[in-house]
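Asker: Below are the sequence and a predicted model; questions follow.
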Amino acid sequence: MTKKLSARVSTLTPSTTLAITAKAKEMKESGIDVIGLGAGEPDYNTPENILTAAYNSMKEGKTKYTPSGGLPTLKDAVINKLKRDQDLTYSRKEVMIGIGAKHILYTLFQAILDPGDEVIVPSPYWVSYPEQIKLAGGVPVIVEATAESHFKVTAEQIRNAVTPKTKAVIINSPGNPTGMIYNREELSKIADVCQEADLWIVSDEIYEKLIYGEKRHVSIAQLSKDAKKRTFIINGVSKSHSMTGWRIGYIAGDEEVVGAMTNLASHSTSNPTTTSQYAALEAYNGPQEAVEEMRKDFESRLERIYPQLSAIPGFHVIKPQGAFYLLPEVSEAVKNTGYDNVDDFAEALLTEAKVAVIPGSGFGSPDTIRLSYATSIDLIEEAIKRIRKFVEDNWKE
């Protein structure tokens, strides 16, 4: 057999975050004292009430198939959550439960894209957006946001990127890897452009509950009837309730598209894991104190480590407003420590300083590194000390 792989998977780039995290874990298991700041998951366990609900569901025999689009009761919980938090009204036919927000996004692009369709992707971006678009036959059109704009694209940049082939725009707020948040005015201008060009809006809101200071989450779907009509809200329990491994996400949006996604799921995944759905049901319907406790802790960590990271020579850091990432611009540090690029610099941090960070090249931001502070404050502060010592010891200016 001369050709083993299909063209669509041959061009895939592996997930940078998962690759670095796996390497750091391998080093740690071999006895090396590595501090990992790569993984994008809270270091909290899933709250006890959710664990109990999952256990009880299994004991009660709730271990069989469910509808492909998810338990009706879980759809109702999502509908109630969207009404409670964003004052948005959806029906069951406009909601689908899936195997994590990542697979929901994958299924959405499969449902709305034909070969050659373009999707505008603001950069820095989450690593899987371009790859999922390409897997659906689409073309990711990267629109660069800079540190000067606080890593947010403008409506005018989106307008300039629109072509007759443009099908959708991705908005990720709070953002990964930047932690930045689009405010109501910025979103309103973007919504106007999407209305003018008749585009879908893919609104990834997975970090919605992790916002700091006086900032508040605004979904672009809240801004007008037209914005709601063309927006797909993507969210889930992974970050908000520390349930990354449970793999439950959801989409809320256009009934026809959500229906097509549900049909696709019926031929690919059958249904999201039943036990995980009952856990998510408790996550949305049960007490929310643990969510706020975790948010406050992340905010406290940010307040402590932001000035420490900013003090490292050659590191230029914009303070994030949400999520649990810092994205310092490190080109000056890279140059003055004798490395050719950020990828080599990040590799040296792992092998020499024993700190795992994610090079920004995987996020379309090659002059940056991403650090996750979703780990204990003692480990984060020790990691920053190691990074600073590495930079200062190798500084050649």
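Answerer: That came in fine, so what should we check first?

Asker: Please make it C-alpha for all contacts and neighbour counts, starting now.
Answerer: Will do.

Asker: What's the local residue count around the residue nearest to residue 166 when sequence neighbours are not counted?
Answerer: Once flanking residues are discounted, residue 166 sits nearest to residue 118: 4.4 Å by CA to CA, 6 or more residues apart in numbering. By the criterion of other CA atoms under 10 Å, residue 118 has 24 neighbours.

Asker: alright, now check it against this:
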Amino acid sequence: MQIKITTITPLHIGSGTELQGNFEYLHFPKEGKLAVVDQEKVLAILGEENLSQWIACIDNDEPLLPLLEKRHPGLKAADVAARIIESKSGFTRPLREQIRLSVGNKPILPGSSLKGALRTGLFSKLIIDDSGLAKDRRNLGNDSRGGFRWSDQPLQKTFFGEDPNHDIFRLLQVGDAIFENAVTEALKIESINKKFNRFEIKNEITQYVETIPAGATAQARVIFNELLNKRAQKTFNRNAPMLRLEELFPIINNETLRLLDDEIDYWDDTAGNPDALGDGLEEMERISDIGSAFAPNECLIRIGWGSGFRSMTGDWHGAMRDDDYDQLIKSLRPKHPIDLVYPKSMRMVSDGTPLGFVKLTLLNP
């Protein structure tokens, strides 16, 4: 089956690489663009006889752009670029790179990332529906010499299968989504952080990130292996039929909306919509309205870097006993009091836009 993927807010799946300003990318403020440097183009402009000047710029942390403009009046981003990134603001700090195809250099949403988000959504739904399992400490990890080791593996085995060979997600094959026409955008990502009784932007952890912009579209192939499921019905867990997309999409949509509405309630009622949040609350409400109006063949899902602890885990931990939950948080954050909200920070675009919301549409149900 083909699914259409539409980004509702900017999406970032990292390549693991940070591009260094003035060396691996250059900012062209008049064009509102970053040029990821093509070294051959730069060398052609400078000339091999001036290679030492380029090296000196790097060694002395001096700006390269004036040197290039001196050699090439009217220089444009395309003149030195291997590829172009849109950018509304100038900066020279490291830029987290979006993952791309090795051939063709197009930005992608890897199938593994999408499959992982689908798994998390189904996992949290199953736990919440059978919350007694999360109240049994034996399902939350095991005792070790260094103390209790928290792990969701017992619950994963219960819902999905005893081992990788019997895991129901073997039945779901998810291809990469290639954003053929998307021009990526560099965004300033801030962290709103709770400090004592107020919220503020924690400037020291502000980052710059290459993103697939809102409104970009791609397609991916997603297959539920009916033949394998039929041949090995005794092998796979009883929950396998829930992986058929017509069954899975409403589940994922409901789970994403549950998490989003909980986030809205927190920032509106508990946090009091602090100034540091900017337009974040209005953006979350807008996205919730979009997802609430989806047809059965559509779903809202949150994916990727900056999506937050709750989306990464499914936030099913409220089904645990209170003392178990407190001990889990203490193990994750030993230097803070247990009653401090967890997590106490959230990443967002500098205007308050949350990251990673995506619409999936089943094209041929």
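Answerer: Alright, I've got the coordinates. For clarity, every value in this text was computed on a predicted model and none was experimentally measured.

Asker: Overlay them and tell me the TM-score.
Answerer: The TM-score (TM-score structural alignment, normalised by the length of the second structure) is 0.22; 135 aligned residues with a CA RMSD of 6.8 Å.

Asker: Pretty sure residue 141 is one of the things the residue nearest to residue 166 of the first structure touches, is it not?
Answerer: Yes: in this structure, residue 118 of the first structure is within contact of residue 141 by CA atoms under 8 Å, at 6.4 Å.

Asker: Now do the helices in the stretch 151-300 of the first structure.
Answerer: Ranges of helices in the stretch 151-300 of the first structure, per DSSP state H, counting those that start in this stretch, are 155-161, 184-197, 225-230, 255-266, 274-285, 289-310.

Asker: The stretch 101-250 of the second structure too?
Answerer: Assigned by DSSP H, counting those that start in this stretch, the helices in the stretch 101-250 of the second structure fall at 111-129, 153-160, 226-231, 245-265.

Asker: Just the buried positions in the first one, please.
Answerer: If I follow you right, that is helix 111-129 of the second structure. Within helix 111-129 of the second structure, the residues that qualify as buried are 111, 113-115, 117-125, 127-128, counting by 16 or more other CA atoms under 10 Å.

Asker: do the same with the third one
Answerer: Residues of helix 226-231 of the second structure classed as buried: residue 229 (neighbour count, 16+ other CA under 10 Å).

Asker: And for stretch 188-196 of the second structure?
Answerer: 188-194.

Asker: Now tabulate the residues you listed in JSON lines and tack on distance to residue 35 of the second structure.
Answerer: Putting those into JSON lines (distance: CA to CA, whole Å) gives the following:
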{"residue": "188", "distance to residue 35 of the second structure": "17"}
{"residue": "189", "distance to residue 35 of the second structure": "20"}
{"residue": "190", "distance to residue 35 of the second structure": "23"}
{"residue": "191", "distance to residue 35 of the second structure": "26"}
{"residue": "192", "distance to residue 35 of the second structure": "30"}
{"residue": "193", "distance to residue 35 of the second structure": "32"}
{"residue": "194", "distance to residue 35 of the second structure": "36"}
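
Asker: Could you identify the most distant pair in those?
Answerer: Farthest-apart pair in these is 188 and 194; separation 19.6 Å (CA to CA).

Asker: circling back to that earlier point, out of the helices of the stretch 151-300 of the first structure, the one nearest residue 108 of the first structure is which?
Answerer: helix 255-266 (6.4 Å).

Asker: For the closest one, name the packing helices and strands.
Answerer: If you count contacts as 3 or more CA pairs under 8 Å, 6 or more residues apart in numbering; DSSP states H and E, helix 255-266 of the first structure packs onto strand 95-98, helix 100-112.

Asker: among the ones you listed, which is nearest residue 345 of the first structure?
Answerer: For residue 345 of the first structure, the closest of these is helix 100-112, at 28.9 Å, according to CA to CA.

Asker: got the angle between the closest one and helix 255-266?
Answerer: With axes from the mean of the first three to the mean of the last three CA atoms, to 10 degrees applied, the angle from helix 100-112 of the first structure to helix 255-266 works out at 110 degrees.

Asker: Show me which residues of helix 100-112 of the first structure are buried.
Answerer: So, applying 16+ other CA under 10 Å, buried residues of helix 100-112 of the first structure: 100-112.

Asker: now do stretch 298-307 of the first structure
Answerer: 298-299, 301-302, 305.

Asker: Make JSON lines from those residues and add distance to residue 279 of the first structure to it.
Answerer: Formatted as JSON lines, these follow (distance: CA to CA, whole Å):
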{"residue": "298", "distance to residue 279 of the first structure": "23"}
{"residue": "299", "distance to residue 279 of the first structure": "26"}
{"residue": "301", "distance to residue 279 of the first structure": "28"}
{"residue": "302", "distance to residue 279 of the first structure": "29"}
{"residue": "305", "distance to residue 279 of the first structure": "33"}
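
Asker: Closest one of those residues to residue 132 of the first structure?
Answerer: residue 298 (29.5 Å).

Asker: Go ahead and confirm residue 349 of the second structure touches residue 190.
Answerer: Yes: the criterion here is CA under 8 Å, and residue 349 of the second structure meets it with residue 190 at 6.1 Å.

Asker: ok, how many other residues are close to residue 24 of the first structure?
Answerer: Residue 24 of the first structure is flanked by 25 other residues according to other CA under 10 Å.

Asker: just checking, residue 251 of the second structure touches residue 125?
Answerer: Yes: at 7.4 Å, residue 251 of the second structure counts as touching residue 125 under the criterion of CA under 8 Å.

Asker: And residue 289 of the second structure, how far from residue 331 of the second structure?
Answerer: Plainly put, residue 289 of the second structure is 36 Å away from residue 331 of the second structure if you go by CA to CA, to the nearest Å.

Asker: quick one, what contacts residue 346 of the first structure?
Answerer: Applying CA atoms under 8 Å, 6 or more residues apart in numbering to residue 346 of the first structure gives the contacts 356-359, 369.

Asker: List the residues that contact residue 51 of the second structure.
Answerer: Applying CA under 8 Å, 6+ apart, we find residue 51 of the second structure in contact with residue 43.
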